[in-house]
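Asker: Sequence plus predicted model, see below.
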Amino acid sequence: MQTYIASRAALDDACQLIDRFGDNAAFEAAVRAEGARDRGNVLRFCHWRQIERVIVTLASAEPDGTVH
């Protein structure tokens, strides 16, 4: 699965979570997404779900998609 990174801010958020939480970074992004959903903040929910997918992509050792 290829992951689209919407903005530099999204990549920065993913990198900050990786630096702070290490292997638990994707879990932390999921927790933040659930918190946003519980508060009814759809935009932040979508943001943190995307960050979760970016973290999983960055953590993968295997290439994804076309390798040039």
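Answerer: In hand now; what should we look at? Numbers count the residues shown, from 1 in each chain.
Asker: can we go C-alpha only for contacts and neighbour counts from here?
Answerer: Noted.
Asker: Which other helices and strands does whichever helix in the chain runs longest contact?
Answerer: As assigned by DSSP state H, the longest helix anywhere in the chain is helix 42-59. Applying 3 or more CA pairs under 8 Å, 6 or more residues apart in numbering; DSSP states H and E, one finds that helix 42-59 contacts helix 8-21, helix 25-38.
Asker: Give me the contact list for the last one.
Answerer: Think helix 25-38. The contact list for helix 25-38, computed with CA atoms under 8 Å, 6 or more residues apart in numbering, reads 14, 17-18, 21, 42, 44-49, 51-53, 55-56.
Asker: Most neighbours among those residues, which one is it?
Answerer: Compared across these, I51 has the highest neighbour count, 30 neighbours, by other CA atoms under 10 Å.
Asker: try it against this one:
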Amino acid sequence: MPYLCSRKSYDDASELIALFGDNAGYEAAARADQSRDRGNYIRFCHWRQIERLIVLLTHDAPLGTIH
């Protein structure tokens, strides 16, 4: 499971899903690549985390242990 350091991660993932639908993960990956190319590794890590979070948020079945 991805680590969420703040509410901003969830908000960014939700915004990309709303704007790009099924292509939200690709957009997060593109933003990560742009950040890496600029040498901004903090934002690179942020967008990679968002990319993984989008996969979890768009998955229809429960993941992990269900109590």
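Answerer: Structure's in. What do you need? Every value quoted in this text rests on a predicted model; they were computed, and no experiment measured them.
Asker: Got a TM-score for the two of them?
Answerer: The TM-score (TM-score structural alignment, normalised by the length of the second structure) is 0.93; 67 aligned residues with a CA RMSD of 0.9 Å.
Asker: coming back round to it: tell me the average deviation of the longest helix of the first structure from the second structure after fitting.
Answerer: Here the mean offset of helix 42-59 of the first structure against the second structure after fitting is 0.3 Å, by mean CA distance after the TM-score superposition for the first structure.
Asker: which ones are touching the residue nearest the centre of the first structure?
Answerer: By CA atoms, centre = their mean, the first structure has its centre lying nearest to I51, at 1.8 Å. With contacts defined as CA under 8 Å, 6+ apart, I51 of the first structure is in contact with A10, L11, D13, A14, A26, A29.
Asker: how near is the fifth one to R49 of the first structure?
Answerer: Using CA to CA, to the nearest Å, A26 of the first structure is found at 9 Å from R49 of the first structure.
Asker: again, but for the third one
Answerer: Distance of D13 of the first structure to R49 of the first structure, given as CA to CA: 12 Å.
Asker: do the same with the first one
Answerer: From A10 of the first structure over to R49 of the first structure the distance is 11 Å, taken as CA to CA.
Asker: what does the fourth one give?
Answerer: Counting by CA to CA, the gap between A14 of the first structure and R49 of the first structure amounts to 11 Å.
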